[in-house]
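Enquirer: Starting from these lines, generate the structure:
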Amino acid sequence: MSRIDNQFTVQFWGVRGSIPSPGLHTVRYGGNTPCVEMQAGGKRLIFDGGTGLHVLGQSLLRQMPIEAHIFFTHSHWDHVQGFPFFTPGFVRGNNFHIYGAIAPDGSTVEQRLNDQMLHPNFPVPLQIMQANLDFYNVKAGEPIKINDITVETAPLNHPGEAVGYRVNWRDGAAVYITDTEHFPDRLDENVMWLARNADILIYDSTYTDDEYHSPKSPKIGWGHSTWQEAVKIAKAANVKTLVIFHHDPAHDDEFLDRVGQEAAVQFPGAIMAREGMVLQVPISMPLSESIPVSEFSA
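Expert: Here you go, the predicted model:
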C-alpha cells in the first residue's frame, strides 16, 4: 500500500456560505462556496459542489483518470453551483459516484443537478458530460460503505432538508455538518451522534450569537448555526478539532480573525476553515502493514 493510501486527509476548496464572495477583504479565508475533499484508503470523497468544486476540478486535471465519490448535503445554490463547471465531469474515462437525498418534492439529486443545467440557466445540459456519472439516493440515517470506509448519515435541521456526513476509516473520523440550525433548548441529537468523539468536526458556523438573535435582523429560522453553538457541540461530543465553516459572505478576513481568536479561547481545538487548508486525521497503522524490524537493521 502506498503512503497516500495510508493517509486520511481533509482539504478545503470552498468555505464560504450563501454566495461566492471574492475580493480584497476575503483573500485569506477565501470566497468560494462549499466544497471539502477527503482522501482515505486511496479513495477520494468530495462533499458538496459549490464554486470550490471548480477549483478542485482544475487541480484534478493533472491526475486523470479520476474516480471520486461526491456527496451533496442538499441542492441550495451555494452547494451545487460549481457542478456545471466541474471540468473532470466533461472528460471521458473519469468516474464519479454521486450521492444525495430525495428532496421533499420527490426530486432526486440527479434531477436537481440536471435542472440547473437546463435553458435558460445554462448553455449545455447535464447529458453533455462525458465522464461516467452514477447516481445514488441517500436515506438519512443509513450508512454507505465504500470498501473499508463507512460513511454515516443523519438528517439536519435546514429549510428544504439537508444531510450530514461522518466518514469513518480505521480508527479515524471526520464529520461534515452543514447546513443546519441549532435548537434553542437542546443539542441536536443527530448532530451529536455524527460528531461523537470525532477527530475533525466541520460545522456550520455562519453567524455569531449576536447576529442570530439581532433585534433588528434576526437570523432565526434561516437554517444556519453559530460558532458559539459549534463550541457547545464540540465540547459535548468530545471532538478533537473543530473547524468553523460556512462563513457568512459579509464576514471579511478581519471579522473571521476575531471569531477564530474568540473560538480558540472557548475551545482550544477550534480553527477557522480556509481555502487550501489541509488537515490530517490521525490513524493507527494495522500490524499487517507495519514496517518489518529487519528493515531498520544496518
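
Enquirer: going forward, measure contacts and count neighbours with C-alpha atoms only.
Expert: OK.

Enquirer: so where do the strands sit in the chain?
Expert: Taking DSSP state E to define them, one finds strands in the chain at 8-14, 35-40, 43-47, 67-71, 95-101, 132-138, 144-146, 149-156, 162-169, 172-177, 200-204, 241-245, 270-272, 278-280.

Enquirer: Contacts for stretch 136-148, please.
Expert: Stretch 136-148 is contacted from outside by 41, 97-102, 108-109, 150-155, 163, 169-170, using Cα atoms under 8 Å, 6 or more residues apart in numbering.

Enquirer: related to what we said a few turns ago, the strands of the chain into TSV, with extra columns for mean neighbour count?
Expert: Conversion of these to TSV gives the following (neighbours: other Cα atoms under 10 Å):
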stretch	mean neighbour count
strand 8-14	24
strand 35-40	24
strand 43-47	21
strand 67-71	19
strand 95-101	21
strand 132-138	16
strand 144-146	13
strand 149-156	20
strand 162-169	24
strand 172-177	24
strand 200-204	28
strand 241-245	26
strand 270-272	22
strand 278-280	15
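
Enquirer: Compare those strands and give me the one nearest Asp252.
Expert: strand 270-272 (12.7 Å; Cα to Cα).

Enquirer: and the closest one, how far from the chain's centre?
Expert: In terms of Cα atoms, centre = their mean, to the nearest Å, the centre of strand 270-272 is found 15 Å from the chain centre.

Enquirer: again with stretch 262-274
Expert: Worked out by Cα atoms, centre = their mean, stretch 262-274 lies 18 Å from the chain centre.

Enquirer: And it, what's buried?
Expert: Ala263, Ala264, Phe267, Gly269, Ala270, Ile271, Met272, Ala273, Arg274 (16 or more other Cα atoms under 10 Å).

Enquirer: wait, isn't the fifth one in contact with Leu242?
Expert: Going back to what we said before, that points to Ala270. Yes: the pair Ala270 and Leu242 passes the contact test of Cα atoms under 8 Å, sitting 4.5 Å apart.

Enquirer: now the other sequence, so there's something to compare against:
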Amino acid sequence: MFLKVRFWGVRGSIPSPGAETIRYGGDTTCIELRVGNEIIVFDAGSGIRPLGLKLMGEAQGAPIKVHLFITHTHWDHIQGFPFFVPAFIPNNHIIVYGADHETMPLSELFSGQMEREYFPIPIVAMGAKVEFTSISEETLKIGDIEISSMFVNHPSMAFAYRIDYNGHSVVFGGDHEPYNNMLSYSKLAYQVNGKQLDIEVNGQEEFSQLLDKKLALFCQDADLLIFDTAYTLDLYPQREGWGHSYPEYAVHIANMAGVKRLALTHHDPTDTDEKVDAKVKHTRQFIKSSKLSIECFAAQFGLELDIE
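Expert: Now for the predicted structure:
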C-alpha cells in the first residue's frame, strides 16, 4: 500500500468560484489522504462537501469512518463541515482532531457555527457518531500511520501536520507566516527543545532562525510538502500579520528540510488561474536561480498524487 493524496480545496479565506478560478478550483481547504481503507482528511473547508459526496458514492450504504484533522478553526477551514453528508448518516463515525482554545473546546468551536442563528440544523442532529479529540504537539497512530502535529505561526491555535507511513511522508504546513512576529495563541509554537523563545528577548534574527530550523526538522526529508503561499513577496509587507506566506519562504523551508517536491496552496481568493500560473513560474525560476533541485507545482482541485 502507498499514500494517496487528493486535493478537494486549495483556496484561502473564502470560496471563490467562477470562470477565472475554474482550473485550480475555488473551494477552501480540504485534503484527502488514503492508505488502504483508512480515510484521513485535513481541514473541512468548502472542499469537504464534494469529498463527502464521493465517499457516499464509494460506500454504497456501508459504514464510513473518517479521521478529520483540523489545522485551525478559522471559517475557511471548518465552513464545509455542516455540508459533509457522511456526518448525517447513522452508523458512520467521524473523529475530529484539533486544538482546544483557552476559552472554548474544539467541540464548541464546531457546534457554534451550526447554532440556529447561523445554520438550520444543529450539530446534535447529525446522525453519525461525531467525536472530538483535543490534541497538542504530539504523534498519533492510526493503524500503521503516524500523524504528528506542530503549532505554527498564525493568529489562532494552528497546526502543521506530518504523515509518515512505510518510509514515506507528507507534510501539510497549514496556514503559516514567517517568524517575523508572534501570532499563535500557543506558547508551544515558540518553544525549541523545551526552551521558550520570545522575539523581544532573542531578537528577530535568532528567533526566526531557531524556529525555521524547528519547522524544517518537522518537514525533514518529506516526499511532499504542501505549503501556504497565499501572497507574493511584493504583497507580503502589506499583509504582514495576517498569518500567511509567500513562495520564496516556502522554498527556503523546503531546501532546509531536504524536500524535493513542493505544492503551493492556500491560493488568495483574488488569484485567477493565470495569477497562480505566474506564481508557479516565478517560484520555479527562483528555485533554478538558487541552484536548487525542488519540483514545484500548485495544488489544484481534483489533483491526485501517489506517494510511493
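
Enquirer: Could you get me the TM-score between them?
Expert: The TM-score (TM-score structural alignment, normalised by the length of structure 1) is 0.88; 271 aligned residues with a Cα RMSD of 1.2 Å.

Enquirer: TSV for the strands of structure 1, including distance to His213 of structure 1?
Expert: TSV is the format used below for the strands of structure 1 (distance: least, Cα to Cα, whole Å):
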stretch	distance to His213 of structure 1
strand 8-14	27
strand 35-40	28
strand 43-47	29
strand 67-71	32
strand 95-101	31
strand 132-138	33
strand 144-146	37
strand 149-156	21
strand 162-169	23
strand 172-177	22
strand 200-204	16
strand 241-245	19
strand 270-272	22
strand 278-280	32
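
Enquirer: residue range for the helix ranked longest in structure 1 in structure 2?
Expert: Criterion DSSP state H: the longest helix present in structure 1 is helix 253-266. Counting by TM-score structural alignment, helix 253-266 of structure 1 lines up with residues 273-286 of structure 2.

Enquirer: mean shift of that stretch relative to structure 1?
Expert: In the superposition with structure 1, the average deviation recorded for stretch 273-286 of structure 2 is 1.2 Å (mean Cα distance after the TM-score superposition for structure 1).

Enquirer: From the centre of structure 2, point out the most distant residue.
Expert: Val201 (30.3 Å; Cα atoms, centre = their mean).

Enquirer: That residue pairs with which position in structure 1?
Expert: Checking TM-score structural alignment: Val201 of structure 2 goes with nothing.

Enquirer: and the gap between Phe240 of structure 1 and His158 of structure 1?
Expert: I think there's a mix-up here, since residue 240 of structure 1 is Lys and not Phe. Per Cα to Cα, to the nearest Å, Lys240 of structure 1 is found 25 Å from His158 of structure 1.

Enquirer: nope, Arg92 of structure 1 is what I was after
Expert: 36 Å.

Enquirer: For those two, indicate the residue with more neighbours.
Expert: The residue with more neighbours, out of Arg92 of structure 1 and His158, is His158; 18 against 12, by other Cα atoms under 10 Å.

Enquirer: isn't that one right up against His224?
Expert: Yes: here His158 of structure 1 reaches His224: they are 7.3 Å apart, a contact under Cα under 8 Å.

Enquirer: Mutual contacts of those two, please.
Expert: With Cα under 8 Å, 6+ apart, His158 of structure 1 and His224 have common neighbours Asp179, Thr180, Glu181.

Enquirer: What count of nearby residues applies to the residue mapped onto Ala125 of structure 2 from structure 1?
Expert: Aligned by TM-score structural alignment, Ala125 of structure 2 pairs with Ile128 of structure 1. Neighbourhood size, Ile128 of structure 1 [other Cα under 10 Å]: 10.

Enquirer: which one is Ile128 of structure 1 nearest to, not counting chain neighbours?
Expert: Using Cα to Cα, 6 or more residues apart in numbering and skipping residues adjacent in sequence, the residue nearest Ile128 of structure 1 is Phe90, 7.1 Å away.

Enquirer: for that neighbour, what are its contacts?
Expert: Here Phe90 of structure 1 is in contact with Ile128, Met129, Gln130, Ala131 (Cα under 8 Å, 6+ apart).

Enquirer: Can I have the buried ones of the residues you listed as a ChimeraX selection?
Expert: To isolate in ChimeraX the members of the contacts of Phe90 of structure 1 that are buried, counting by 16+ other Cα under 10 Å, one can use:
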select :129,131
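
Enquirer: Out of the contacts of Phe90 of structure 1, which comes closest to Pro20 of structure 1?
Expert: Looking across the contacts of Phe90 of structure 1 and measuring by Cα to Cα, the closest to Pro20 of structure 1 is Met129, at 24.1 Å.

Enquirer: Would you confirm that that closest one contacts Gly93?
Expert: No: Met129 of structure 1 lies out of contact with Gly93 (Cα under 8 Å); the separation is 11.0 Å.

Enquirer: Met192 of structure 1 against Ile233, yeah?
Expert: Yes: with contacts counted by Cα under 8 Å, Met192 of structure 1 reaches Ile233, the gap being 6.8 Å.

Enquirer: picking that back up, ok, the residue mapped onto the residue nearest to Ile128 of structure 1 from structure 2 to Ile39 of structure 2 distance?
Expert: Phe90 of structure 1 maps onto Phe88 of structure 2 when the alignment is built from TM-score structural alignment. From Phe88 of structure 2 over to Ile39 of structure 2 the distance is 17 Å, taken as Cα to Cα.

Enquirer: next one: Asn92 of structure 2
Expert: 12 Å.

Enquirer: Could you do Asp76 of structure 2 as well?
Expert: 21 Å.

Enquirer: How about Ala278 of structure 2?
Expert: Ala278 of structure 2 is 33 Å from Ile39 of structure 2, by Cα to Cα.

Enquirer: likewise Leu264 of structure 2?
Expert: With Cα to Cα as the criterion, Leu264 of structure 2 and Ile39 of structure 2 are 23 Å apart.

Enquirer: Quick test: name the residue nearest the centre of structure 2.
Expert: So for structure 2, Cα atoms, centre = their mean, it's Gly174, sitting 3.3 Å from the centre.

Enquirer: Without its sequence neighbours, what residue ends up closest to that one?
Expert: Ala160 (5.0 Å).

Enquirer: aligned partner of that neighbour in structure 1?
Expert: Match for Ala160 of structure 2 (TM-score structural alignment): Gly164.

Enquirer: Same question for Phe218 of structure 2.
Expert: Using TM-score structural alignment, Phe218 of structure 2 lines up with Leu194 in structure 1.

Enquirer: Would you mind confirming that its match makes contact with Glu152?
Expert: Yes: contact criterion Cα under 8 Å: Leu194 of structure 1 and Glu152 qualify, at 7.4 Å.

Enquirer: Many thanks, have a good one.
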